[in-house]
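show me the folded form of this:
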Amino acid sequence: MNSMDYNKARELMVEQQVRPWDVLDPRVLDVMTTLPREAFMPAAHRALAYADLALPLGHGEFSLKPVVEGRALQALALDPADDVLVIGAGTGYLTACAGRLAREVVGIERHADLAEAARAALAEQAIGNAQVVHADAFSWNPDRRFSAILVTGAVDAIPQRFIEWLQPNGRMFIVRGRSPVMEAVLVRNDVNAPRIQSLFETDIPYLAGAAPAPTFQF
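As a prediction, this is how the structure comes out:
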């Protein structure tokens, strides 16, 4: 595909997939229309960068579908003062999108080669306010808290450690539950207790370390 084909495919993705799925925030639509998603996909799958698919990234990891990425960004309502954490950065596309919308973004990715590819793609797109750290979410300990967190893999139950990484009144997009019916939610770190808002049903792979414990059948 040449660049003109990618440009057209990007417009069609936004108009035929993302917008019809109730992503109406003009800032999110603008980022998804202008940021080249193909630049963040493995070379073997770039031609499918704008398809309504979860694309394989290696190591059994998958990207989110564009419609889910759009809904996640819209739900977080990022603004230029926000500090954002992306858990499960993959090859960096959502980290880049958040970088265009927020003040600073940290992505964490447990696979070193994916983290390296993400850093290269961010540099290529001149997104200087985003970084990707090679780390596992269940052993990493940040020395700060964030105003918004975007989790790209599902969890059986929302980890308390993720909530503790939110600033007061911070918010987190996360998918919880059991396949095949999971629930995308927005968690707000309110003063008294976290407040959870249901967003939509979906089904995505689990974040490593966050799948339900296997049950034994007798």
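
please make it C-alpha for all contacts and neighbour counts, starting now.
Will do.

which SSE is the residue sitting nearest the centre point of the chain in?
The centroid of the chain falls nearest to residue 152 when counting by C-alpha atoms, centre = their mean (4.3 Å). Element membership for residue 152, per DSSP states H and E: strand 146-155.

longest single strand anywhere in this protein?
strand 166-178 (DSSP state E).

same for that one, what does it pack against?
In terms of contacts (3 or more C-alpha pairs under 8 Å, 6 or more residues apart in numbering; DSSP states H and E), strand 166-178 is packed against helix 66-76, strand 146-155, strand 181-189.

what's in contact with it?
For strand 166-178, contacts defined as C-alpha atoms under 8 Å, 6 or more residues apart in numbering pick out 72, 75-76, 145-158, 163, 182-191, 202, 204, 212.

show me just the buried residues among those residues.
By neighbour count, with 16 or more other C-alpha atoms under 10 Å, the contacts of strand 166-178 hold 72, 75-76, 145-156, 163, 182-189, 202, 204 as buried.

how long is stretch 105-118 from one end to the other?
This stretch, stretch 105-118, spans 13 Å end to end (C-alpha to C-alpha, to the nearest Å).

in that stretch, which residues are buried?
Within stretch 105-118, the residues scored as buried using 16+ other C-alpha under 10 Å are 105, 106, 107, 108, 109, 110, 111, 114, 115, 116, 117, 118.

now the second one, please; I'll put the structures next to each other:
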Amino acid sequence: MNQRRPGFPARLPSASSGPGAPKPSMSNPVRAVPRVAPAPAGVGLDSSTVRERMVRRLADSGIGSASVLAAMGAIERHRFVDSALVNQAYEDTSLPIGLGQTISKPSIVARMAELLLGAPVAKTEGLGRILEIGTGCGYQAAVLGRIAKEVYTIERLRALHEKARDNLRPLRLTNVHLILGDGMLGYPKGAPYAAIISAAGGEQLPEQWCDQLAVGGRLVAPMAGPDGKQILLVVDKTTAGLKQTVLEAVNFVPLKSGVA
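Below is the predicted model of the structure:
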């Protein structure tokens, strides 16, 4: 691809599976939970013990991917939340990050990351270039940067884009590229993507996302179900078209267009 990289630092056709489909079980065995390194002195929270406890909870809940567990243990979530919320950083809860947005709870970050690794192309070639819709504070992008070869993450709110840049800069994740733009349009310059993940839910999936997904790739996003409540949707792109699987109920901020 000759395009210059950005600087660092429709409603889908009906499928056989529906809202009542059971949550697929994780077939991967739970590996030994990796030890996490102590947080550097002076950060205001020695998080090594609480992070390790969080990772063990994730493993106990069914997250079986060793690479996802390692990534969750390596990224210090308390660095991505406001100082007043630091003591809640490793609880399994979403937290406000300003402008009506939230940082997703650890269990949903791990769940969605593991689903991306289940893409057909990822199983044979590893998780290559992925697109994240909704950078937020940058936490999920940091986790994805540990399991994917390259991450393009797009945020529509300038203040959050800048916050994520500040949060991610010390980590020196050179494979994570931040973009200010309208996530509903995707990011065609980086396409095709092995995986696309959205941190916001809409009434329908933008066609651009499906167009920018590679054959063999997987899209994971919240979407409004028939009753208006959000469900987690997995879309696999095959040579025959799009195959969708409806998973559990979720609760994400709404997907919006434009840049602000």
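
related to what we said a few turns ago, between strand 181-189 and the longest strand of structure 1, find me the angle.
170 degrees (axes from the mean of the first three to the mean of the last three C-alpha atoms, to 10 degrees).

re earlier: tell me which two of the buried residues of stretch 105-118 of structure 1 sit farthest apart.
Spanning the widest gap among the buried residues of stretch 105-118 of structure 1 are 105 and 111, at 18.3 Å by C-alpha to C-alpha.

counting neighbours, what do you get for whatever residue of structure 2 lines up with residue 90 of structure 1?
By TM-score structural alignment, residue 90 of structure 1 lines up with residue 136 in structure 2. Look at residue 136 of structure 2: counted by other C-alpha atoms under 10 Å, it has 28 neighbours.

ok, now which ones touch residue 136 of structure 2?
97, 101, 102, 103, 155, 160, 161, 164.

same thing but 6 Å
Counting by C-alpha atoms under 6 Å, 6 or more residues apart in numbering, residue 136 of structure 2 makes contact with residue 160.

please tell me how far it sits from residue 247 of structure 2.
23 Å.

how near is the residue lying closest to residue 149 of structure 2 once chain neighbours are set aside to residue 153 of structure 2?
Nearest residue to residue 149 of structure 2 in three dimensions, chain neighbours excluded: residue 128, at 4.8 Å (C-alpha to C-alpha, 6 or more residues apart in numbering). With distances taken as C-alpha to C-alpha, residue 128 of structure 2 is found 14 Å from residue 153 of structure 2.

ok, longest helix in structure 1?
Longest helix of structure 1, by residue count under DSSP state H: helix 112-124.

what stretch of structure 2 does it fall on?
Against structure 2, helix 112-124 of structure 1 falls on residues 158-170 (TM-score structural alignment).

who's in contact with that stretch?
9, 136, 137, 138, 155.

how about stretch 93-109 of structure 2?
residue 92.

which bit of structure 1 covers that stretch?
Alignment of stretch 93-109 of structure 2 against structure 1: residues 53-69, by TM-score structural alignment.

and the end-to-end length of that stretch?
End residues of stretch 53-69 of structure 1 are separated by 11 Å (C-alpha to C-alpha).

do the same with stretch 169-185 of structure 2
End to end - C-alpha to C-alpha - stretch 169-185 of structure 2 spans 26 Å.

can you give me the buried ones in it?
Quick answer for stretch 169-185 of structure 2 (16+ other C-alpha under 10 Å): 173, 175, 176, 177, 178, 179, 180, 181, 182, 183, 184, 185.

now swap in stretch 190-198 of structure 1 and tell me
Those would be residue 194, for stretch 190-198 of structure 1 by 16+ other C-alpha under 10 Å.

now do the end-to-end distance for that stretch.
OK, stretch 190-198 of structure 1 end separation, C-alpha to C-alpha: 16 Å.

need the contact partners of that stretch.
169, 185, 186, 187, 188.

hang on, the earlier thing: ok now the longest strand of structure 1, how far from the chain's centre?
12 Å (C-alpha atoms, centre = their mean, to the nearest Å).

and what of stretch 124-132 of structure 1?
Averaging C-alpha positions (C-alpha atoms, centre = their mean) puts stretch 124-132 of structure 1 15 Å from its chain's average.

what does stretch 75-83 of structure 1 give?
So, by C-alpha atoms, centre = their mean, the centroid of stretch 75-83 of structure 1 is 14 Å from its chain's centroid.

again with stretch 231-245 of structure 2
Per C-alpha atoms, centre = their mean, the displacement of stretch 231-245 of structure 2 from the mean C-alpha position of its chain is 17 Å.

residue range for that stretch in structure 1?
The aligned range for stretch 231-245 of structure 2 is 183-197, by TM-score structural alignment.

tell me the span between the first and last residue of that stretch.
End to end - C-alpha to C-alpha - stretch 183-197 of structure 1 spans 10 Å.

could you do stretch 79-92 of structure 2 as well?
So stretch 79-92 of structure 2: terminal residues 16 Å apart, C-alpha to C-alpha.

likewise for stretch 205-223 of structure 2?
7 Å.

what are the buried residues along it?
205-206, 209-210, 212-223.

which residue in structure 1 aligns with residue 66 of structure 2?
So residue 66 of structure 2 corresponds to residue 26, using TM-score structural alignment.

gap between that match and residue 150 of structure 1?
19 Å.

repeat for residue 182 of structure 1
Residue 182 of structure 1 is 16 Å from residue 150 of structure 1, by C-alpha to C-alpha.

what two of the contacts of stretch 158-170 of structure 2 are the furthest from one another?
Every pair of the contacts of stretch 158-170 of structure 2 checked by C-alpha to C-alpha; the farthest is 9 and 136, at 15.5 Å.

secondary structure element holding the counterpart of residue 133 of structure 1 in structure 2?
By TM-score structural alignment, residue 133 of structure 1 lines up with residue 179 in structure 2. Following DSSP H and E, one finds residue 179 of structure 2 within strand 176-180.

report the angle between the axes of that strand and helix 158-168?
Here strand 176-180 of structure 2 points in a direction 160 degrees away from that of helix 158-168 (the same axes, to 10 degrees).
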